[in-house]
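Trainee: this one's structure only:
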């Protein structure tokens, strides 16, 4: 692929805008030599204004989503894309969230421009576990773990029972819940079905990839390597 097209696809600008960047000498190799629009050189050697080129298609990002941000691309309020370099929203293929976390939920959010990978992670057939820590408005009753694990719980306005889920009690009003589905506001609705309410919710892991091991502060992100992506599919 010619450099002008590659760089435009990474969101640095339209092809016309990127062509102008070439003419201005802003695109070079690692040694500072000016490159040209039709050059074909290794991705890792390209520099834009002296900075390494963004990762190519197949990018997977882990973001520590703070509360107050949505996963929408059109929300007039704050969006998770506001936490990333602006050009990431212009990448082709599109950089999409892998599932969603609602505005009031924080924690580990994955984004990728790899459509096949995205669907593999969110597909119910993959049964990728998503682990949440919840703070609750009331003390736990004591029978929630059995109910959630039964595979018989039907959420309000639905007719299909939830897949079995695992609940670990961390305190009277503090629990860790592992689910393998991604229904709308599922964790909050599960606790609501027991007469309780979630006051604070954080996703702490997707598969075996844990937020703690990434050492990301709220609002920070990092690109994942192949080993880290593979951990998503580990039980």
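Mentor: Everything's here; your move. None of the values given here were measured: they were computed from a predicted structure. Numbering: from 1, shown residues only.
Trainee: drop to CA atoms for contacts and neighbour counts, all remaining ones
Mentor: Fine.
Trainee: got the contact list for the residue nearest the centre of the chain?
Mentor: The centre of the chain sits closest to residue 110, judged by Cα atoms, centre = their mean, with a distance of 1.7 Å. Counting by Cα atoms under 8 Å, 6 or more residues apart in numbering, residue 110 touches 60, 61, 62, 63, 97, 98.
Trainee: do residue 141 as well
Mentor: With Cα under 8 Å, 6+ apart as the criterion, no residue contacts residue 141.
Trainee: Tell me which two of the contacts of residue 110 sit farthest apart.
Mentor: Spanning the widest gap among these are 63 and 98, at 11.0 Å by Cα to Cα.
Trainee: With neighbour numbers in mind, choose between those two.
Mentor: residue 63 (26 against 21; other Cα atoms under 10 Å).
Trainee: I'd guessed that one sits against residue 219; true?
Mentor: Yes: contact criterion Cα atoms under 8 Å: residue 63 and residue 219 qualify, at 6.9 Å.
Trainee: Let me know the secondary structure of residue 213.
Mentor: Put simply, residue 213 is helix when judged by DSSP: H, G, I helix; E, B strand; the rest coil.
Trainee: now residue 7
Mentor: Counting by three-state DSSP, the backbone at residue 7 sits in helix.
Trainee: wait, what's in contact with residue 133?
Mentor: Going by Cα under 8 Å, 6+ apart, residue 133 touches 174, 175, 176, 177, 201, 202, 203, 204.
Trainee: for the chain, what spans make up the strands?
Mentor: 27-29, 46-48, 51-52, 60-65, 96-97, 105-112, 130-136, 166-171, 174-179, 198-206, 209-210, 221-223 (DSSP state E).
Trainee: Put this next to the first one:
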């Protein structure tokens, strides 16, 4: 990694300010004064700013975030703010969401820099359950429970969706549990039964239930990480 990028994230300053810090002789690598931001560093290098050691990130990271509306689940987007706005961690751009939510969908997002772990969540073969609270435009009927259980034919899809559990809470609200993650799946499932999703909120992935306030996040425990089927490295 370049030294200027490393410093920008650890010190929380812009690249321009990093350049000034370097020119002022405030940074050393392995006790050698460094003034070039293009210098490459390794995890074995000891980087100091004003004699304070800046720690490298060597272990995998796992977080749950309560995503509000209006944010996209990507690291960069030219038109909308991203969920990294809420993450106050070193090098947040290394994190990615394990299963995205739409711009207007709220709720549980899992963030990690462990690609194998996130694959266990997103890969269809692992059948990781996702639970959503849904608000729809038209009244829900009891016959939909069987329809969702049997599988639904989505537009432009050959196969039916996998069996899903629909729990009707009232005429316009339901809890839906699915075991796959097709593109806009929940919205498309309700569209296929002549309804329209007004609001969508994800409250659970696997055994992990959302328990932080909107716009807040927290690290997962080792037990929670392992519940998805992977150990912290």
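Mentor: Sure, I can see it. Given the structure is predicted, the values throughout are model-derived calculations rather than measurements.
Trainee: Now the TM-score, please.
Mentor: Remark: TM-score between the superposed chains equals 0.76 [TM-score structural alignment, normalised by the length of the second structure]; 212 aligned residues with a Cα RMSD of 3.7 Å.
Trainee: ok, back up a step: quick one, which of the strands of the first structure is packed in tightest?
Mentor: Mean neighbour count (mean count of other Cα atoms under 10 Å) peaks for strand 60-65 among the strands of the first structure, with a mean of 25.
Trainee: Give me the angle between that one and strand 198-206.
Mentor: 160 degrees (axes from the mean of the first three to the mean of the last three Cα atoms, to 10 degrees).
Trainee: tell me the angle strand 60-65 of the first structure makes with strand 105-112.
Mentor: Going by the same axes, to 10 degrees, strand 60-65 of the first structure makes 160 degrees with strand 105-112.
Trainee: Could you tell me where strand 60-65 of the first structure falls in the second structure?
Mentor: Counting by TM-score structural alignment, strand 60-65 of the first structure pairs with residues 62-67 of the second structure.
Trainee: Tell me which residues are up against the matching stretch.
Mentor: Residues outside stretch 62-67 of the second structure that contact it (Cα under 8 Å, 6+ apart): 83, 105-114, 210, 212-220, 225.
Trainee: How about the aligned partner of residue 104 of the first structure in the second structure: what's its closest non-neighbour residue?
Mentor: When the two structures are superposed using TM-score structural alignment, residue 104 of the first structure falls opposite residue 104 in the second structure. In space, and not counting its chain neighbours, residue 104 of the second structure is closest to residue 69: 4.8 Å by Cα to Cα, 6 or more residues apart in numbering.
Trainee: For that neighbour, grab the count of nearby residues.
Mentor: Residues within reach of residue 69 of the second structure, counting by other Cα under 10 Å, total 17.
Trainee: Name all residues that make contact with it.
Mentor: For residue 69 of the second structure, the contact set (Cα under 8 Å, 6+ apart) comprises 103, 104, 105, 106.
Trainee: ok, now how distant is it from residue 8 of the second structure?
Mentor: The spacing between residue 69 of the second structure and residue 8 of the second structure, counted by Cα to Cα, to the nearest Å, is 28 Å.
Trainee: Please apply the same query to residue 83 of the second structure.
Mentor: Plainly put, residue 83 of the second structure is 19 Å away from residue 8 of the second structure if you go by Cα to Cα.
Trainee: With residue 158 of the second structure instead?
Mentor: Applying Cα to Cα, the value for residue 158 of the second structure to residue 8 of the second structure is 48 Å.
Trainee: Between the two, point out the one with more neighbours.
Mentor: A direct count of neighbours by other Cα under 10 Å for residue 158 of the second structure and residue 8 places residue 8 higher, at 18 against 8.
Trainee: Report the separation between that one and residue 138 of the second structure.
Mentor: 50 Å.
Trainee: swap in residue 83 of the second structure?
Mentor: Taking Cα to Cα, one finds residue 83 of the second structure at 31 Å from residue 138 of the second structure.
Trainee: got it, and residue 183 of the second structure?
Mentor: As for residue 183 of the second structure, its distance to residue 138 of the second structure is 22 Å (criterion: Cα to Cα).
Trainee: which residues of the first structure fall in helices?
Mentor: Listed in chain order, the helices of the first structure (DSSP state H) span residues 3-9, 15-23, 115-122, 144-149, 186-192, 211-214, 226-231.
Trainee: roughly how far is the fifth one from the heart of the chain?
Mentor: Averaging C-alpha positions (Cα atoms, centre = their mean, to the nearest Å) puts helix 186-192 of the first structure 21 Å from its chain's average.
Trainee: do the longest one as well
Mentor: Taking Cα atoms, centre = their mean, one finds the center of helix 15-23 of the first structure at 31 Å from the center of the full chain.
Trainee: for the third one, same thing?
Mentor: Mean C-alpha position of helix 115-122 of the first structure versus that of the full chain (Cα atoms, centre = their mean) differs by 12 Å.
Trainee: Find me the equivalent region of it in the second structure.
Mentor: Alignment of helix 115-122 of the first structure against the second structure: residues 115-122, by TM-score structural alignment.
Trainee: The matching stretch vs the first structure, average distance?
Mentor: Following the fit onto the first structure, the mean deviation recorded for stretch 115-122 of the second structure is 1.1 Å by mean Cα distance after the TM-score superposition for the first structure.
Trainee: Need the residues that contact that stretch.
Mentor: Here stretch 115-122 of the second structure makes contact (Cα under 8 Å, 6+ apart) with 97, 98, 99, 112, 126, 127, 128, 180, 181, 228, 229, 230.
Trainee: From these, list the buried ones, please.
Mentor: 97, 98, 99, 112, 127, 128, 180, 181, 228, 230 (16 or more other Cα atoms under 10 Å).
Trainee: Now flag whichever of the residues you listed is closest to residue 20 of the second structure.
Mentor: For these, the minimum distance to residue 20 of the second structure (Cα to Cα) is 32.1 Å, reached by residue 112.
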